[in-house]
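**Q** Got a predicted model here, sequence first, then my questions.
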Amino acid sequence: MRPDRFAVLVTGGAGYIGSHAVLALLEAGWPVVVLDNLVTGFRWAVDRRARFVKGDAGDRELVPALIESEGIGAILHFAGSVVVPESVADPLKYYRNNTATTGALLESAVACGVRHLVFSSTAAVYGDAPSVRVDERMTPSPINPYGRSKLMIEAMLADVAAAHPLNYCALRYFNVAGADPLARCGQSTLGATHLIKVAVEAALGTRDGIDVFGTDFATPDGTGVRDYIHVTDLAQAHVHALDLLIAGPGESHTMNCGYGRGFSVLEVLAAVERASGQAIARRFLPRRPGDPGALIADNGLIRACTAWQPRHAELDAIVGHALRWERILTERQMAIG
C-alpha cells in the first residue's frame, strides 16, 4: 500500500481507458475503488484487487458516502460519453453525462475534502486547430458538443480549484487505441467507433469492412491524420499526473497526452492488414460533421512535468495488441454461442 494512506476513486473504471488506469494504479501500489454504472463498461474488466461499486458518478448521496467510507483522497474521473458523431446528433446527452455529472461529482468531492482530481479530457477541445501540432497554449475552439462538454468541465475545474483546496490535472487525450499487453482488458464496447478497433474487427470478419470518412483533407493521402496513443501508456500518464498533484498541492495542470506524431486512416488500415494478414474492404464516404483533418499532440509539457515515458509508441505494437484482444473477444463470443 502507498504511504499516502488514502484510496483512489476511479469513476468509469469498468470502461476501456478506466479499466487500464485501474491496473496502472494497482501496480503502483494504490488502493482502488471503482464506481461505474455499467452502461458501457463491463464488470469483468475491473481487476479483482479493486473494490467495485455499481452507481453513477453524479449521485449526490452515493458518492459522498463512498468517499467517507473508503477514505478516498483522490479521484480519477473517466465516466462520460465519448462518441463525437453521437454528440452532434444528441448534444443534451453529452452536456448531461459529461458536464452536469462532473459538476455533481465536484460538489461531492469538495464537500468531503477530496484534494486531487485527474480528469479525462480530450484533444477535441482544440477543434479544427490552426496548426497540425497543437500545444496547451492554443486557445481551445471545439467544433462539436463532445469537445464543448469537456471544455466546460475544464473551466469548472479551474473555478473550483481557485475557490477550494482541490488541485486537478486535465489530460487532453489524443486517439486512444490498443489493449493491455498482457491481454487482461481492452476495448470491448459493442459498436465502438475507434478506428483501430473497427479495423481489427473488419480484419477478423466480424464487420464487412470499414467506412473511411473523408478523402479530401489537406493531408498526404487525403484521409484524416491522428496521433494514436496506446491505452497502457495513457493509463501510466494518469498515475504520473496523480503523483504530480500530490507533490505540488495547490498547483493544477492541463496537459496533452499523445506521442507527437500522426498516422492517416489509410496508414492505420495498412498496419492492421500487415498484422492480420487479411485485406480490409473500404467504403469511401464524405467527411463526418465535426471531424478535423489532422490533430497531433505537442507532448512536451507532460514530459517536462512528470516522469512519463511512453513504452508502446509504435503503431504496429498498438495494432498488434488490439488485434490480439479482438481475437480473445471473438473466441469468447463463439464459446457463448
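**A** Received, thanks. Numbers count the residues shown, from 1 in each chain.

**Q** When you work out contacts or count neighbours from here on, use the C-alpha atoms and nothing else.
**A** Noted.

**Q** just so I have it, where are all the strands in the stretch 1-150 of the chain?
**A** Ranges of strands within the stretch 1-150 of the chain are 7-11, 32-36, 51-54, 72-77, 116-122, 133-134, based on DSSP state E, counting those that start in this stretch.

**Q** by contact count, what packs against the first one?
**A** Strand 7-11 makes packing contacts with helix 16-27, strand 32-36, strand 72-77 when contacts are defined by 3 or more CA pairs under 8 Å, 6 or more residues apart in numbering; DSSP states H and E.

**Q** And Val118, how close does it get to Tyr168?
**A** 6 Å (CA to CA, to the nearest Å).

**Q** Name the residues contacting each of these two.
**A** Here Val118 and Tyr168 share no contacting residue, scored by CA atoms under 8 Å, 6 or more residues apart in numbering.

**Q** who has more neighbours, these two?
**A** Shown here are Val118 and Tyr168; by other CA atoms under 10 Å, Tyr168 has more neighbours (29 against 24).

**Q** Tell me which helix or strand comes right after the helix or strand that one falls within.
**A** In the assignment (DSSP states H and E), Tyr168 maps to strand 167-173. Where DSSP H and E defines the elements, the next helix or strand beyond strand 167-173 is strand 175-177.

**Q** List of residues touching the next helix or strand after that following strand?
**A** Helices and strands here follow DSSP H and E; after strand 175-177, the next one along the chain is helix 195-203. The contact list for helix 195-203 (CA under 8 Å, 6+ apart) reads 177-178, 187, 192, 207-210, 265, 268-269, 272-273, 276, 278-281, 319, 322-323, 326.

**Q** rerun that using 7 Å as the cut-off
**A** With CA atoms under 7 Å, 6 or more residues apart in numbering as the test, helix 195-203 has contacts from 177, 207-210, 269, 272, 276, 278-280, 319, 322-323, 326.

**Q** Just to be sure, Ala161 is in a strand?
**A** No: secondary structure of Ala161 (DSSP: H, G, I helix; E, B strand; the rest coil): helix, not part of a strand.

**Q** so how many other residues sit close to it?
**A** Other residues close to Ala161 by other CA under 10 Å number 20.

**Q** can you check Arg49 too?
**A** 12.

**Q** cool, Asn299 as well?
**A** 19.

**Q** ditto for Arg283
**A** Arg283: 10 neighbours (other CA under 10 Å).

**Q** Correct me if wrong, but it is in a helix.
**A** No: applying three-state DSSP, one finds Arg283 to be strand, outside a helix.

**Q** so it makes contact with Val212?
**A** Yes: using CA atoms under 7 Å, Arg283 is in contact with Val212, at 5.9 Å.

**Q** Next one: Val212 relative to Gly222, how far apart?
**A** Counting by CA to CA, the gap from Val212 to Gly222 is 11 Å.

**Q** another structure for you, compare them:
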Amino acid sequence: MAPAARAGAEARVADMTWLVTGGAGYIGAHVVRALRDADITPVVVDDLSSGHRAFVPEGVTFVRGSVLDGELLERTFAEHDVDGVIHVAGFKYAGVSVQRPLHTYAQNVTATATLLAAMADAGVGRIVFSSSAAVYGTPDVDLVTEATPKHPESPYGESKLIGEWLLADQGRAAGLRHTSLRYFNVVGSGTEEIRDTSPHNLFPLVFDALLDGRTPRINGNDYPTPDGTCVRDYIHVADLALSHVAAARRLAADEPVEPVYNLGSGDGVSVGDIMRTVAEVTGIDFEPEVAARRPGDPARIVASGELAARDLDWSMRHSLRDMVSSAWEARRGA
C-alpha cells in the first residue's frame, strides 16, 4: 500500500468503533485497553458469567447481556455504529466441556452463529475470532503450524473449530472479512487491575495454593523433556491483545489476512520452569507435589508464531519472569 493510502486507511481505523464480546473477561479486558490505546473506540458486551464489571475501564460503553441474545446485539450495533467485532466471549474450559457438551456448543457455536447473523443484518463485515490451539488436539509434531491437522479432543476444541468454519462459510456467502487467532496458555497481566480468575488455569491455581499455605501440584515429572515436566506455549496476555488489535486494523484497512494464525512462542517453557520462576518471584520456597500424569497429556505442544509475526505484529515481548511477576502483582492486589 502506498504511503498516502496507508495514512488514509490508518485515519479511518482510528475513527472506528469495535465491539468486544467477552470484554469484561481476563483476555477481553486486555483487548479493550489495547483498542483504546490504539485510538479505536471499544464497546463491550458481556453477561458477566465469568467476567467482571470492574475489569471494564471507566468511560468504555458496557452492555450487559449474552451473545445468544440476537436482539440485544442488533440494538448494540445500531446504537453504537459498530464497524467490526473482536469475538472473545465463550465457554473456555476444555475439561469441563466434556461434562457439559450442550452448554459448550450453545455458548461457543450457537452464540457465534447468532453474532454472525446480527452482524449481517447490521452490515458489519469484519470479525477477529478468538479461537484456540485446542483445535489441534494432541499433534504428533515438534512445532505446530497453521497447516497441522486438526483433531480436537474435547467439545471445547470442536466448538472452536466449528466457529472457524462458520466464519469461513459466511466469508464465502456474504463477503465477511475475518481471521481467527489460535493460542495455547495465556498468562500474566498488563495491569494490576485485571487478573486471571479462572478456577482451572495453572497460574491462579498455583498462586491460590501458595496464598492458602498449600503446596502447588504438578501432574507428572517423567516426560521425555529436559526436566521431565510438560512443555507448553505460555504467552503474555498483553502481547496477545496487541495482535488482536493488529488483526482488527488489518481487516479495517482491507489488507490481506490469513484465515487463521497461531500465536505461539516457537519454543515453549516447562511446567517445572514455571514453578521455579514462581518460587523466585514470590519469595516462597517450595517444591511442587508431583501427582500422576493426566491421561492424554502430551509431553510437548509448542506452536510457531511465524505467520502472525509477519502480519499481526506478534512477538514474545515478555519473558517468563515478566509473565509470572505481572500475574503475581495483579493477584496480590486483588
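**A** Ah, there it is. Model, not experiment: these values are computed from the prediction.

**Q** What TM-score do the two superposed chains give?
**A** Remark: TM-score between the superposed chains equals 0.92 [TM-score structural alignment, normalised by the length of structure 2]; 324 aligned residues with a CA RMSD of 1.8 Å.

**Q** picking that back up, make a markdown table out of the helices and strands packed on strand 7-11 of structure 1 and add distance to Arg49 of structure 1 and mean neighbour count.
**A** Listed next are the helices and strands packed on strand 7-11 of structure 1 as a markdown table, based on distance: least, CA to CA, whole Å; neighbours: other CA atoms under 10 Å:
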| stretch | distance to Arg49 of structure 1 | mean neighbour count |
| --- | --- | --- |
| helix 16-27 | 8 | 24 |
| strand 32-36 | 8 | 25 |
| strand 72-77 | 16 | 24 |
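
**Q** what number of residues lie near the equivalent of Ala89 of structure 1 over in structure 2?
**A** Aligned by TM-score structural alignment, Ala89 of structure 1 pairs with Gln99 of structure 2. Gln99 of structure 2 is flanked by 12 other residues according to other CA under 10 Å.

**Q** Is Gly264 of structure 2 part of a helix or strand, or is it coil?
**A** Going by three-state DSSP: Gly264 of structure 2 is coil.

**Q** residue contacts, it?
**A** Gly264 of structure 2 neighbours (CA under 7 Å, 6+ apart): 183, 233, 302-305.

**Q** which of the residues you listed does structure 1 keep?
**A** Among the contacts of Gly264 of structure 2, the ones whose aligned partners also stay in contact in structure 1 (both residues aligned by TM-score structural alignment, their matches' CA atoms under 7 Å) are 183, 233, 303, 305.

**Q** Drop anything exposed from those residues.
**A** Buried residues within the kept ones among the contacts of Gly264 of structure 2, counting neighbours by 16 or more other CA atoms under 10 Å: 183, 233, 303, 305.

**Q** Specify which member of the residues you listed is nearest to Arg36 of structure 2.
**A** Comparing those against Arg36 of structure 2 with CA to CA places Tyr183 closest, at 22.8 Å.

**Q** what's stretch 84-93 of structure 2 in contact with?
**A** 18-22, 28, 104, 107-108, 124-130, 156.

**Q** distance between the ends of that stretch?
**A** Per CA to CA, the first residue of stretch 84-93 of structure 2 is 26 Å away from its last.

**Q** Check stretch 43-63 of structure 1 too.
**A** So stretch 43-63 of structure 1: terminal residues 19 Å apart, CA to CA.

**Q** who's in contact with Val88 of structure 1?
**A** Val88 of structure 1 touches 144-145, counting by CA under 7 Å, 6+ apart.

**Q** What of Arg311 of structure 1?
**A** Taking CA under 7 Å, 6+ apart as the test, what Arg311 of structure 1 contacts is Asp233.

**Q** which residue in structure 2 lines up with it?
**A** Checking TM-score structural alignment: Arg311 of structure 1 goes with Arg317.

**Q** Is its match located within a strand, as I assumed?
**A** No: the assignment for Arg317 of structure 2 by three-state DSSP gives coil, which leaves it out of any strand.

**Q** so where is stretch 22-41 of structure 1 in structure 2?
**A** Counting by TM-score structural alignment, stretch 22-41 of structure 1 corresponds to 32-51 in structure 2.

**Q** Helices along the stretch 201-334 of structure 2, start to end?
**A** For the stretch 201-334 of structure 2, the helices defined by DSSP state H, counting those that start in this stretch occupy 202-211, 237-252, 271-282, 306-311, 320-332.

**Q** Which one of these lies nearest to Phe62 of structure 2?
**A** Using CA to CA, the helices of the stretch 201-334 of structure 2 put helix 237-252 closest to Phe62 of structure 2, at 18.7 Å.

**Q** Measure how far the closest one is from the centre of its chain, please.
**A** Distance, stretch centre to chain centre, for helix 237-252 of structure 2: 11 Å (CA atoms, centre = their mean, to the nearest Å).

**Q** Read off where it ends up in structure 1.
**A** Helix 237-252 of structure 2 maps onto residues 231-246 of structure 1, going by TM-score structural alignment.

**Q** Quickly note the distance from Tyr234 of structure 2 to Ala106 of structure 2.
**A** 28 Å.

**Q** swap that for Leu176 of structure 2, please
**A** Distance of Leu176 of structure 2 to Ala106 of structure 2, computed by CA to CA: 22 Å.

**Q** More neighbours: these two, which one.
**A** Using other CA under 10 Å as the criterion, Leu176 of structure 2 and Ala106 rank with Leu176 on top: 20 against 16.

**Q** Just give the closest residue to the more buried one, not the sequence neighbours.
**A** Distances taken as CA to CA, 6 or more residues apart in numbering place Gly125 nearest to Leu176 of structure 2, at 4.9 Å, with adjacent residues excluded.

**Q** Just give me the match in structure 1 for that neighbour.
**A** That one, Gly125 of structure 2, aligns with Arg115 by TM-score structural alignment.

**Q** Number of residues surrounding the counterpart of Thr215 of structure 1 in structure 2?
**A** Under the alignment (TM-score structural alignment), Thr215 of structure 1 maps onto Asn221 of structure 2. Counted with other CA under 10 Å, the neighbours of Asn221 of structure 2 add up to 18.

**Q** again with Ala294 of structure 1
**A** 21.

**Q** That one contacts Ser131, doesn't it?
**A** No: applying CA under 7 Å as the test, Ala294 of structure 1 and Ser131 come out as separate, 8.7 Å apart.

**Q** ok, how many other residues are close to the nearest residue to Thr139 of structure 1 once chain neighbours are set aside?
**A** Sequence neighbours aside, Tyr126 is the residue nearest to Thr139 of structure 1 in space, at 7.3 Å (criterion: CA to CA, 6+ apart). Neighbour count for Tyr126 of structure 1, taken as other CA under 10 Å: 23.
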